[in-house]
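# below are the sequence and a predicted model for it; my questions follow.
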Amino acid sequence: MSSADRALNLHVQNLYCEHHGWLHRWLDRKLGNTSDAADLAHDTFVRLLTRQSATSFGAEPRALLTHIAKGLVIDRWRRQDVERAYLDTIAHLPEPEVPSPETRWLILEALYRIDAMLSAMPDKARRAFLMSQLDGMTYSQIAEALDVSLITVKRYMRDAFLACLSVA
């Protein structure tokens, strides 16, 4: 372990000792679940450990911890929404067609990655991609619906397909 890594670990350890209790209580109030709060407080400090340097923590550690934790809370809520929608969908399947728990996990992981990819796309590009893939609209129809040029729709689709390849 390099001296920079040791310094980072020591800095995060100090932040953990000084702010973990506060962060856990803040997350518990936000989530209303002490178990989830503990998980996200832990994940917040793991994120700190994956940062490039301890100097990027700034003078306001609680602001940084809150910023990271809010992102993790939003990610958790988004994942719960995706899971809820998927489970609602398969709830209507006949028993022999219900996926096994292992298959459900694999499908949910793929859905989480797709959701993250779509969420990272600009709004019009995401809408163009969904219009094409879910609604079966042609690029010309999408251009008209979004009030953009055909070449712009083609760029949106190229970017979306590249994003899909990066998820795979």
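Structure received.

# C-alpha from now on. contacts and neighbour counts both.
Will do.

# list the buried residues of stretch 144-153.
Thr152, Val153 (16 or more other CA atoms under 10 Å).

# can you measure across that stretch, start residue to end residue?
Length of stretch 144-153, first residue to last, CA to CA, to the nearest Å: 10 Å.

# contact partners of it?
Identification of contacts with stretch 144-153 by CA atoms under 8 Å, 6 or more residues apart in numbering yields Lys124, Ala125, Ala128, Tyr139, Ser140, Ile142, Ala143.

# contacts only, for Lys30.
Counting by CA under 8 Å, 6+ apart, Lys30 has no contacts.

# could you flag which of the contacts of stretch 144-153 are buried?
Members of the contacts of stretch 144-153 classed as buried by 16+ other CA under 10 Å are Ala125, Ala128, Tyr139, Ile142, Ala143.

# need these in a markdown table with secondary structure and distance to Met157, can you?
Below are these laid out as a markdown table (DSSP: H, G, I helix; E, B strand; the rest coil; distance: CA to CA, whole Å):
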| residue | secondary structure | distance to Met157 |
| --- | --- | --- |
| Ala125 | helix | 7 |
| Ala128 | helix | 7 |
| Tyr139 | helix | 9 |
| Ile142 | helix | 11 |
| Ala143 | helix | 11 |
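
# between these, which is closest to Asp159?
Closest approach to Asp159 among those (CA to CA): Ala125, at 7.9 Å.

# what's the spacing between that closest one and Asp28?
For Ala125 relative to Asp28 (CA to CA), the value is 36 Å.

# tell me which helix or strand Arg127 sits in.
helix 123-133 (DSSP states H and E).

# okay, one more to line up with it:
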Amino acid sequence: MSSSDAVLHRRAETLYAEHHSWLAGWLRHRMGGEDVAADLAQDTFLRVLASREVPLLLEPRAFLATIARRLMANHYRREAIERAYLEMLAALPEARMPSPEDRKLVLEALCAIDRALDTLPAKAREAFLLAQLEGMKYEDIAARLGVTTRTVGNYMVRAVQACFFAQEHSA
């Protein structure tokens, strides 16, 4: 283990020892459940370790809470996507119901696409969703967003690339 890895490990270990209980309680209070809070607390520290950098912190709890808030937002977004997907599945006839394995794969793909679209500028994301979900033509999207048709085409290219690479990374 290199000296920088050892320093990272010691800082992370100290951060965990001094603040894990506080963070788990903070998350329990906000999440209303022990299991999800414990998972998010662990995920918070995993993010710290994955960053390969634990800075010297004046406010370690604020630092951890910021990471945990982002993870909570991701958790709630995933729940919303899963709820919408399950509602759509409930409307399908039994004969067309996908297997549990296929449902999991589709849900993972939907979450990856959601994360990818979230990286786009608002207008690019909106253009993509209007085209894909509403079936709008580029000309109509351009008029609605106040941009040129060519700009809508550029937005679509960016969105499709983001979705493609999201799928590549999740596979």
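Yep, that arrived. Since the structure is predicted, the reported quantities are computational estimates derived from the model, not experimental observations.

# and Leu133 of the second structure, how many neighbours?
8 (other CA atoms under 10 Å).

# closest to the centroid, which residue in the first structure?
Asp75 (4.4 Å; CA atoms, centre = their mean).

# who's in contact with that residue?
No contacts exist for Asp75 of the first structure under CA under 8 Å, 6+ apart.

# how close does the one helix or strand it maps to sit to the second structure?
Per DSSP H and E, Asp75 of the first structure falls inside helix 61-90. In the superposition with the second structure, the average deviation recorded for helix 61-90 of the first structure is 0.4 Å (mean CA distance after the TM-score superposition for the first structure).

# list the buried ones in that helix?
For helix 61-90 of the first structure, by 16+ other CA under 10 Å, it's 62, 64-66, 68-70, 72-73, 78-79, 82-83.

# TSV for these, including distance to Ser35 of the first structure?
Shown next, in TSV, are the buried residues of helix 61-90 of the first structure (distance: CA to CA, whole Å):
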residue	distance to Ser35 of the first structure
Arg62	21
Leu64	22
Leu65	18
Thr66	18
Ile68	18
Ala69	15
Lys70	16
Leu72	14
Val73	13
Arg78	18
Arg79	17
Val82	21
Glu83	19
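
# run the chain-centre distance for stretch 132-140 of the first structure.
Distance of stretch 132-140 of the first structure from its chain centroid, counting by CA atoms, centre = their mean, to the nearest Å, is 26 Å.

# how long is that stretch end to end?
Start-to-end, stretch 132-140 of the first structure (CA to CA) is 10 Å.

# so what touches that stretch?
Met131, Ile142, Leu150, Val153, Lys154.

# looking at those, point me to the pair that's furthest apart.
Met131 and Leu150 (14.0 Å).

# stretch 100-108 of the second structure vs the first structure, mean deviation?
Relative to the first structure, stretch 100-108 of the second structure is 0.7 Å off (mean CA distance after the TM-score superposition for the first structure).

# buried residues in that stretch?
Arg103, Leu107, Glu108.

# the last one and Arg115 of the second structure, how far apart?
Yep, that's Glu108 of the second structure we're talking about. Where Arg115 of the second structure is concerned, Glu108 of the second structure sits at a distance of 11 Å (CA to CA).

# which residues touch Phe45 of the first structure?
By CA under 8 Å, 6+ apart, the neighbours of Phe45 of the first structure are Val12, Tyr16.

# hmm, 10 Å instead?
Val12, Gln13, Leu15, Tyr16, His20, Leu65, Ile68, Ala69 (CA atoms under 10 Å, 6 or more residues apart in numbering).

# now do Asp102 of the second structure
Glu108.

# got the angle between whatever helix or strand it lives in and helix 60-90?
Taking DSSP H and E as the definition, Asp102 of the second structure sits inside helix 100-118. Calculated by axes from the mean of the first three to the mean of the last three CA atoms, to 10 degrees, helix 100-118 of the second structure forms an angle of 130 degrees with helix 60-90.

# how far does helix 100-118 of the second structure sit from its chain's centre?
The answer for helix 100-118 of the second structure is 10 Å, by CA atoms, centre = their mean.

# go on, stretch 97-115 of the first structure?
Per CA atoms, centre = their mean, the centroid offset for stretch 97-115 of the first structure relative to its chain is 16 Å.
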